[in-house]
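Q: need coordinates for the following:
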Amino acid sequence: MRKLVLKFMAVCTGALIVSCGSGKNMLSISSLDGEWNITEVDGQQISTGRMPFIGFDVAQKRIYGNSGCNRM
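A: Predicted coordinates:
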C-alpha cells in the first residue's frame, strides 16, 4: 500500500508541474485542499473496507494520508 500512496503522490506532483507550464489551464494550490479518495490503481478498482486517501492541508502546508493500514 505504501507504493500505492507514493505513486499517487508522484502523479499529483506531475500534474502540478504540467499545469504550471500553461497559464490558461493552471490549477491553484487551494483547489487541492481537502481529502482525496484513491479509488483505482493501474485501472483496477480498490476493494477494501477502508478506502485509501491522501489529504492536503494548504493552510498548514502539510500532506497526510492512509493506505488502509499505513498512515503518512
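
Q: please count neighbours and contacts with C-alpha atoms only from this point.
A: Will do.

Q: ignoring the adjacent residues along the chain, who's closest to Arg62?
A: Phe56 (6.2 Å; CA to CA, 6 or more residues apart in numbering).

Q: show me which residues of the one helix or strand the one you found maps to are buried.
A: Phe56 is part of strand 53-57, with elements assigned from DSSP states H and E. Neighbour-count burial for strand 53-57 flags 53-56 (criterion: 16 or more other CA atoms under 10 Å).

Q: now the next helix or strand after it and strand 53-57, what's the angle there?
A: In the C-terminal direction, the helix or strand that comes right after strand 53-57 (DSSP H and E) is strand 62-66. On the basis of axes from the mean of the first three to the mean of the last three CA atoms, to 10 degrees, strand 62-66 is oriented at 160 degrees to strand 53-57.

Q: please give the structure of this sequence too, so both can be compared:
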Amino acid sequence: MSVHRSALCRGPYGGEGAAAGGTGCSDPAIFEVARHGRPPLPVCPVHLGPALLMASGVLWPPEIRLIGRVTGLRP
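A: This is a model prediction of the structure:
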C-alpha cells in the first residue's frame, strides 16, 4: 500500500493525458479500479461507484484493490 499513498483521485472518468485530472478531486485515492488496456484508475470513496459505471475500460466484474486507508472516521 505504501507505493500509492500519495495517489490522488482521478475519478470518475479517469481521463488520460491532458485530461488526467478527471473531476479535479483532490482527495487521496483509497481504491484502484482495474481497466482493460489502460492503467488502473485510483479513486476516492466518493468516486468509486461513478467510476465503475462511467470510466472507460473498466473490467466486469470489476477488480477493485484497496491502496490506501480512510482516515477521520469514528467507530
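
Q: where does the TM-score land?
A: Remark: TM-score between the superposed chains equals 0.23 [TM-score structural alignment, normalised by the length of structure 1]; 37 aligned residues with a CA RMSD of 4.9 Å.

Q: in structure 1, which spans are helices?
A: Remark: helices assigned in structure 1 by DSSP state H are 2-19.

Q: ok, back up a step: reformat the buried residues of strand 53-57 of structure 1 as JSON lines; add distance to Arg2 of structure 1.
A: As requested, the buried residues of strand 53-57 of structure 1 are exported to JSON lines (distance: CA to CA, whole Å):
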{"residue": "Phe53", "distance to Arg2 of structure 1": "12"}
{"residue": "Ile54", "distance to Arg2 of structure 1": "12"}
{"residue": "Gly55", "distance to Arg2 of structure 1": "15"}
{"residue": "Phe56", "distance to Arg2 of structure 1": "17"}
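
Q: which of these lies closest to Val18 of structure 1?
A: Closest approach to Val18 of structure 1 among the buried residues of strand 53-57 of structure 1 (CA to CA): Phe56, at 18.7 Å.
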